[in-house]
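Q: give me a model of this one.
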Amino acid sequence: MSARATVEDYYEALRRGEPLYPYFAEEADAVKFGVGETLVGYDDIAEGLREQTRTTTDWTVESDALRVVERESHAAFSDSVRMAWTDTEQDIEYDFDTRWSGTLERRPTDDDPNRDETTDEWVFVGMHVSVAHTTEEQ
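A: Just a heads-up that it's a prediction; the model follows:
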C-alpha cells in the first residue's frame, strides 16, 4: 500500500469506527496532535484513540486537498478536511474545517531480506490535526 493509500485508509477507518491505533508507529516518540488533545508515545496514542472510538460515532471525513510526498522510506502529507462526529457521552455534535499534516515511515511487514517492498506498510510517526480559522475583515 502506498503512503497516500494509507492516509485514505485511515480516513475510511475513522468513518467506519474501526481501531485507528494500528496506523501509528509503536514507538515512544510517535506523536498525534488532535483538535483537543496531545498524545505522545504509542501507548498514549493507542489509549487516546481507543477512547475516541468508544465515545464517538457518526463520523464524516471529507478530504478536500490531500497532498502526499513519498520517498524511499518516508512520506509527508497535508490535507484540508471537514470533520464531523457525535460525542456519545455528552450527546454533542461537532463539525469543523480542519487542517491535517504528518509524517509516515515505511516499515517492512517481515524480516525477510528478499521481501517485496510492495508489501511494506506505512505508519504514522507524527500527525497534526488543527481547526482552520478564518480572519474576517472589519
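
Q: contacts and neighbour counts: CA atoms only from here.
A: Fine.

Q: chain center to the top strand by length along the chain, what's the gap?
A: Longest strand in the chain by number of residues (criterion: DSSP state E): strand 92-107. The chain centroid and the centroid of strand 92-107 are separated by 5 Å, computed with Cα atoms, centre = their mean, to the nearest Å.

Q: how near is Thr60 to Arg107?
A: Per Cα to Cα, to the nearest Å, Thr60 is found 29 Å from Arg107.

Q: who has more neighbours, those two?
A: Applying other Cα atoms under 10 Å to Thr60 and Arg107 shows that Thr60 carries more neighbours, namely 18 against 15.

Q: check the secondary structure at that one for me.
A: Classification of Thr60 using DSSP: H, G, I helix; E, B strand; the rest coil returns strand.

Q: what's the neighbour count on the closest residue to it other than its chain neighbours?
A: Closest residue to Thr60 apart from its sequence neighbours, by Cα to Cα, 6 or more residues apart in numbering: Ala84 at 4.9 Å. Ala84 is flanked by 18 other residues according to other Cα under 10 Å.

Q: just the buried positions in stretch 110-124, please.
A: 121-124 (16 or more other Cα atoms under 10 Å).

Q: any idea how far the host helix or strand of Ser130 is from the chain center?
A: Here Ser130 is covered by strand 121-131, with elements defined by DSSP states H and E. Computed by Cα atoms, centre = their mean, the chain-centroid distance of strand 121-131 equals 5 Å.

Q: now the second one, please; I'll put the structures next to each other:
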Amino acid sequence: MTVADTIEAYYAALRAGDPLAPFFLDSPDTVKFGLSERLDGADAVAEALRTQTETTRAWVVESTDRHTGQRGETAWFADSVFMGWTDVERAIRFEFDTRWSGTLVRVDAETEGAGGDETGETDENGHEWRFASMHVSTTEAL
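A: The predicted structure is shown next:
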C-alpha cells in the first residue's frame, strides 16, 4: 500500500466510523494536533479518536489537493480537505475547510500489529505506513 493509499484509507475509515487508532504509530512520541487539541503519545491519540468515533456521525471528508513525498522509511503529506460531522451529544453539525499535514513511517506489519493496515494490505516486503504525526487546522478564523 502506498502513502497516498494509506491516507485515503484513513479518510474512508473516518467516514465509516471505523477505528482510527490503528493508523497511528504505537509510540509515546506520536503526536496529533486537531482543530482544538494537542494529543501526545499513542495512548492519548487512541483515546481521543475512540471518543470522537463514539460521539460523532455523518462524516464528510473531501480531499482536494493532496501532496505526498517519501524518502526511505519516512513519508509526509499535505492536503486541503473539506470536512464535516455531527456531534451527536450536542446535536450540532460542524463543517470546515481544513489543512492537513503529517509524517508517516514505514513499519513491519509482523511486529507492529495484526499484519496489514486497515485494508489488510502491505507492500511487497510486508511493511505498512503509520502516522507518526498529524496536524489538522482550519482555514477559517475561529
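
Q: ok, residues contacting stretch 77-94 of structure 1?
A: Residues outside stretch 77-94 of structure 1 that contact it (Cα atoms under 8 Å, 6 or more residues apart in numbering) are 4, 55-69, 95-103.

Q: circling back to that earlier point, how much does the strand holding Ser130 of structure 1 stray from structure 2?
A: Once superposed with structure 2, the aligned residues differ from strand 121-131 of structure 1 by a mean of 0.2 Å; criterion: mean Cα distance after the TM-score superposition for structure 1.

Q: ok so, going back, how close does the longest strand of structure 1 sit to structure 2?
A: Mean for strand 92-107 of structure 1 is 0.2 Å (mean Cα distance after the TM-score superposition for structure 1).

Q: can you name the residues that contact Asp108 of structure 2?
A: By Cα under 8 Å, 6+ apart, the contact set of Asp108 of structure 2 is 126-128.

Q: 6 Å - rerun?
A: Residues in contact with Asp108 of structure 2, defined by Cα atoms under 6 Å, 6 or more residues apart in numbering, are His127.

Q: distance of it relative to Asp123 of structure 2?
A: According to Cα to Cα, Asp108 of structure 2 and Asp123 of structure 2 sit 10 Å apart.

Q: pull up the gap between Ala16 of structure 2 and Val60 of structure 2, please.
A: Using Cα to Cα, Ala16 of structure 2 is found at 10 Å from Val60 of structure 2.

Q: let me redo that: Thr2 of structure 2
A: With the distance defined as Cα to Cα, Thr2 of structure 2 ends up 23 Å from Val60 of structure 2.

Q: for Leu25 of structure 2, same thing?
A: As for Leu25 of structure 2, its distance to Val60 of structure 2 is 24 Å (criterion: Cα to Cα).

Q: next one: Ala44 of structure 2
A: From Ala44 of structure 2 across to Val60 of structure 2, the span is 24 Å (Cα to Cα).

Q: tell me where structure 2 has helices.
A: With DSSP state H as the criterion, structure 2 has helices at 3-16, 42-55, 109-112.

Q: make CSV out of these and add distance to Val136 of structure 2.
A: As requested, the helices of structure 2 are exported to CSV (distance: least, Cα to Cα, whole Å):
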stretch, distance to Val136 of structure 2
helix 3-16, 13
helix 42-55, 13
helix 109-112, 25
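
Q: please identify the most buried of these.
A: The highest average neighbour count among those, using mean count of other Cα atoms under 10 Å, belongs to helix 3-16 at a mean of 18.

Q: that one vs structure 1, average offset?
A: Once the two are superposed, helix 3-16 of structure 2 sits an average of 0.5 Å from its aligned residues in structure 1 (mean Cα distance after the TM-score superposition for structure 1).

Q: between that helix and helix 42-55, how big is the angle?
A: Helix 3-16 of structure 2 runs at 40 degrees relative to helix 42-55, counting by axes from the mean of the first three to the mean of the last three Cα atoms, to 10 degrees.

Q: need the contact partners of helix 3-16 of structure 2.
A: Here helix 3-16 of structure 2 makes contact (Cα under 6 Å, 6+ apart) with Trp59.

Q: just how off-centre is it within its chain?
A: For helix 3-16 of structure 2, the separation from the chain centroid amounts to 7 Å (computed by Cα atoms, centre = their mean).
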